[in-house]
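**Student:** Sequence and predicted structure below; questions after.
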Amino acid sequence: MRLPCPICGERDRREFYYQGAAVMLERPAPDAGEDAWDEYLHLRDNSPGDLDELWSHDAGCGAWLKVTRNVSTHEIRSVILAREVRQ
C-alpha cells in the first residue's frame, strides 16, 4: 500500500506508523465498572467501508495525517494534514 503524504508525495506504507481510528471515544469514569472499561479498550464496530484513521509519517517529514481508507479494499480516499482538520 502507498500513502500520498501532502508534504513528501506518495510513499510506501512502511514509512508511516498507524496511530488508530480518528474517532473520539468517551472515556468511562474511573469507577464505571469492568464492562464499560472492556468496551472502551477493546470493542470497535469494525464495519466494512471507509474509515478515518490517523497515521504519522515517522520515516519522512514527521507529519500527522488523517487518512480516509476503505478497510475492505485498502483504497485511499483522501489524505490531509491532521492540523487542517476542523472540529
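**Tutor:** Good, I have the coordinates. Numbers count the residues shown, from 1 in each chain.
**Student:** Could you use CA atoms for every contact and neighbour count after this?
**Tutor:** OK.
**Student:** Quick one: the helices in this structure, in order.
**Tutor:** 34-42 (DSSP state H).
**Student:** Now do the strands in it.
**Tutor:** With strands called from DSSP state E, the chain shows them at 2-5, 9-12, 17-21, 50-56, 64-70, 76-81.
**Student:** got the buried residues for the second one?
**Tutor:** Buried residues in strand 9-12, counted by 16 or more other C-alpha atoms under 10 Å: R11.
**Student:** picking that back up, tell me the most buried of the strands of the chain?
**Tutor:** Mean neighbour count (mean count of other C-alpha atoms under 10 Å) peaks for strand 64-70 among the strands of the chain, with a mean of 21.
**Student:** Below is an additional structure, to be compared with the one above:
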Amino acid sequence: MLLIECPYCGPRNETEYHYGGEAHVAYPEDPSALSDKEWAEYLFYRNNPKGLLKERWAHSTGCRRWFNVVRDTATYEIQAVYRMGETAPQNGGVR
C-alpha cells in the first residue's frame, strides 16, 4: 500500500486520496481560439515518463485539499510533496 504525506494532515493511506493527473498543465488563455486538435491535445495528451513526474492529488476523505506530489512512476517512490501554489522542487518532474 502506498503511504502519501498530505502537507496538511500528515501521512495517510493511499485509499484516502484521489489522483488528479499531471500537475502544472496550464489552461489555455483562449480555449475558443484553439483548433480541435489543439483542444484534444490539452485535454488528453499528458507526459507518461518512466521516472519522476509531478502529479496532483486530492485528500478526498481527509482535509479535502489538493496538493502536488513528485513521484517516480517506475518505483512509486514519492520524492516530494508540496502545496498548490508553491514552487515545485527542483528535483524531478517534466513540467
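**Tutor:** Looks like it arrived, so ask away. Keep in mind that what you see is a predicted model, and the values were worked out from it rather than measured.
**Student:** Of all the strands of the first structure, which one comes closest to L43 of the first structure?
**Tutor:** strand 17-21 (12.5 Å; C-alpha to C-alpha).
**Student:** what's the mean gap between the closest one and the aligned bit of the second structure?
**Tutor:** Here the mean offset of strand 17-21 of the first structure against the second structure after fitting is 1.4 Å, by mean C-alpha distance after the TM-score superposition for the first structure.
**Student:** and that strand, what does it pack onto?
**Tutor:** With contacts taken as 3 or more C-alpha pairs under 8 Å, 6 or more residues apart in numbering; DSSP states H and E, strand 17-21 of the first structure sits against strand 50-56.
**Student:** residues in the second structure aligned with the strand it packs on?
**Tutor:** Aligned by TM-score structural alignment, strand 50-56 of the first structure corresponds to residues 52-58 of the second structure.
**Student:** got it, and stretch 2-9 of the first structure?
**Tutor:** Mapping stretch 2-9 of the first structure onto the second structure (TM-score structural alignment) gives residues 3-10.
**Student:** so how far is the first residue of that stretch from its last?
**Tutor:** Start-to-end span of stretch 3-10 of the second structure (C-alpha to C-alpha, to the nearest Å) is 10 Å.
**Student:** got the contact list for it?
**Tutor:** The set of residues external to stretch 3-10 of the second structure that reach it, using C-alpha atoms under 8 Å, 6 or more residues apart in numbering, is P11, R12, N13, E14, H59, G62, C63, F67, I78, V81, Y82, R83.
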